[in-house]
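1. prediction below, plus the sequence it came from.
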Amino acid sequence: MREGALIKSSFFNKPEIPEQESPIWICSQEGICKVWIRENFTFEKIPICPVCGSNMVHGIKVLPVLKNES
């Protein structure tokens, strides 16, 4: 048995996680700070980066589907 065959077989047993394009906020300090936050998990209308304190800009990212009941 090839070494890679054992590793590959473990991937087939995992359930597929649905993904969708999700609105996010991305830190404006591109190349310096890589923080992003899902839009529906923020408290402010226009959030500030929790790591570096810079403004955040709106964007889209393909992410696993999550439900935020709040």
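-> Yep, it's here.

2. going by C-alpha atoms from here, please, whenever you check contacts or count neighbours.
-> Fine.

3. how about the residue sitting nearest the centre point of the chain: what's its closest non-neighbour residue?
-> For the chain, the residue lying nearest the average C-alpha position, counting by CA atoms, centre = their mean, turns out to be Leu63 (5.4 Å). Nearest non-adjacent residue to Leu63, counting by CA to CA, 6 or more residues apart in numbering: Glu19, 5.2 Å away.

4. same thing with Asn40?
-> Computed as CA to CA, 6+ apart, the closest residue to Asn40 that is not its neighbour in sequence is Asn68, at 7.2 Å.

5. try this one side by side with the last:
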Amino acid sequence: MSYYNKRNQEPLPKEDVSTWECTKEDCIGWSRKNFAGSDTPTCPLCGSKMIDGVRSLVNLQNNSQTASS
């Protein structure tokens, strides 16, 4: 019988991902752009304006968005 061990998995590669970052200095809110619902969202934590940003993250695909061709 074999057992599954998470520690034997290779770490997922990280890449620069476009994000929305909260502008409020003491707020840690952010969101991946491909998961945000609107063009210029407000912070889900404090309601402040969000600006463009980039983070080094594991890339995730948002399958709920419809592809426009």
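-> Arrived safely, thanks for sending. Fair warning: this is a prediction, and the values are worked out from it, not measured in the lab.

6. coming back round to it: what residue of the second structure takes the place of the residue nearest to the centre of the first structure?
-> For Leu63 of the first structure, the aligned position in the second structure is Leu57, judged by TM-score structural alignment.

7. name the SS class of that match, please.
-> Remark: Leu57 of the second structure carries the secondary structure label strand [criterion: DSSP: H, G, I helix; E, B strand; the rest coil].

8. my read: the residue nearest to the centre of the first structure touches Pro23, true?
-> No. Under the criterion of CA atoms under 8 Å, Leu63 of the first structure makes no contact with Pro23, lying 9.5 Å away.

9. okay, helices next: where are they in the first structure?
-> 3-12 (DSSP state H).

10. hmm, Val57 of the first structure is touching Ile26, no?
-> Yes. Taking CA under 8 Å as the definition, Val57 of the first structure is a contact partner of Ile26 at 5.3 Å.

11. more crowded one of the two?
-> Between Val57 of the first structure and Ile26, counted using other CA atoms under 10 Å, the more crowded position is Ile26 (24 against 16).

12. aligned counterpart of the more buried one in the second structure, please.
-> Taking TM-score structural alignment as the criterion, the aligned counterpart of Ile26 of the first structure in the second structure is Glu21.
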